[in-house]
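**Student:** fold the following, please.
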Amino acid sequence: MLHLLTSPRTARTVRGLIGTLIETAADAVRSIAPAAPAKPEPVVEIAPDPADLYEAEEMPETDVIEAAAAEHERAADQARRADRGKRAAKKILDRLPAGRYGAWIVERVTSSRETADLDSIRATYKRLGLGPVPMKRCAPSLKVRRAEVVPAAEEIALVAA
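**Tutor:** Just a heads-up that it's a prediction; the model follows:
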């Protein structure tokens, strides 16, 4: 009889019953506890249009705009695929010591690009008591996406409303 109480199957059953009791108790507590405040949805800030837009008389035809948007989407998709391929190859190549590997030479060269050393700038601002480092937003990104197709009958109803 003692064997039945200590068998693995019985232990699993008892653990399952205990788990069910704990879940039931937790549900009961949640039902009487005040609800947690809902997380606010992130605000997507729409950037203003740039200054050099087409004038009304310069606007290209809709089919030209659609072709440009389709080309932009195709090129962006190719760029994403290329970036994924480049990252996958870089995982291997980054760990190689410099040298010749078959027809390929792997080497590391110093970049000529420079960027601001924000840690040093923050330390200087703090040392001089100038407050936080002034920052500005990056240029807005152009996003192009296909619009949902609204059947003509629904479009007429939406315009009439």
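**Student:** going by C-alpha atoms from here, please, whenever you check contacts or count neighbours.
**Tutor:** Noted.
**Student:** burial count for the residue nearest to Leu4 when sequence neighbours are not counted?
**Tutor:** Distance criterion Cα to Cα, 6 or more residues apart in numbering; nearest residue to Leu4, sequence neighbours excluded, is Thr10 at 6.8 Å. The tally of other residues near Thr10 (other Cα atoms under 10 Å) stands at 13.
**Student:** to compare with the earlier structure, here is another sequence to fold:
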Amino acid sequence: MLQLLMTPRTARTVRGLLGTVADAVRSIVTPAALVEAQQLENIETETAPDPMDAYSSDELPEVEAIETAAAEYAAAADQARTADRAKRKSRKLLDRLPAGLYGGWLVSRTPSSRQTADLDAIRATYERLGLGDVPMKQSAPSLKVERVDVPALSV
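**Tutor:** Next up, the predicted model:
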């Protein structure tokens, strides 16, 4: 029984439950402090390393230029998401149409010139030759820009 309680999975579950209970107690005692702590955690969390050509502290642009670029990027990303949703909605109808002329619109299909690796065939080849798992590498990290309210620091 003691061994069951010592497994890493159980330990993570217990830590998670204790964290949830601690958050609940803090939300009753000092609700604003919990929200501020969670906001700061979200701001400081880094999920991928900085690029190799990141600005050094001497090269950093002015904060206003960074804010302008971030705002423009966020607006463009919103427009791109809106456009992607509109394209997906239209494709539901257009993908099922046979090729042809519809009013002033020609619907046709052309073969893609892009190719992707056939991972099933590669895995089978690796298995047949006894080479182990297929080596994989991570994709490039996605840039994420979001507006946050930073609490004023009291000195």
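**Student:** now do the strands in the first structure.
**Tutor:** All strands of the first structure, identified by DSSP state E, fall at 99-101, 104-106.
**Student:** show me where the second structure has its helices.
**Tutor:** 2-5, 8-29, 31-44, 63-94, 119-129 (DSSP state H).
**Student:** distance of Ser113 of the second structure from Met136 of the second structure?
**Tutor:** Ser113 of the second structure sits 23 Å away from Met136 of the second structure, going by Cα to Cα, to the nearest Å.
**Student:** next one: Arg96 of the second structure
**Tutor:** 35 Å.
**Student:** again, but for Tyr126 of the second structure
**Tutor:** Tyr126 of the second structure is 13 Å from Met136 of the second structure, by Cα to Cα.
**Student:** which one's more surrounded, the two?
**Tutor:** With neighbours defined as other Cα under 10 Å, Tyr126 of the second structure and Met136 compare such that Tyr126 has more, 14 against 6.
**Student:** from what I can see that one touches Asp120, true?
**Tutor:** No - between Tyr126 of the second structure and Asp120 there is no contact under Cα atoms under 8 Å: 9.9 Å.
**Student:** related to what we said a few turns ago, if we compare the strands of the first structure, which one ends up closest to Thr62 of the first structure?
**Tutor:** strand 104-106 (47.3 Å; Cα to Cα).
**Student:** so where is the closest one in the second structure?
**Tutor:** Counting by TM-score structural alignment, strand 104-106 of the first structure lines up with residues 105-107 of the second structure.
**Student:** now the matching stretch on the first structure. Mean distance?
**Tutor:** By mean Cα distance after the TM-score superposition for the first structure, the fitted stretch 105-107 of the second structure averages 0.7 Å away from its aligned residues in the first structure.
**Student:** and that stretch, what's buried?
**Tutor:** Within stretch 105-107 of the second structure, not a single residue qualifies as buried, counting by 16 or more other Cα atoms under 10 Å.
**Student:** report the distance from that stretch to the chain centre.
**Tutor:** Mean-position distance between stretch 105-107 of the second structure and its chain equals 36 Å (Cα atoms, centre = their mean, to the nearest Å).
**Student:** check stretch 74-81 of the second structure too.
**Tutor:** 15 Å.
**Student:** matching residues in the first structure for that stretch?
**Tutor:** Stretch 74-81 of the second structure covers residues 73-80 of the first structure once aligned (TM-score structural alignment).
**Student:** now tell me what touches that stretch from outside.
**Tutor:** Val144, Arg145 (Cα atoms under 8 Å, 6 or more residues apart in numbering).
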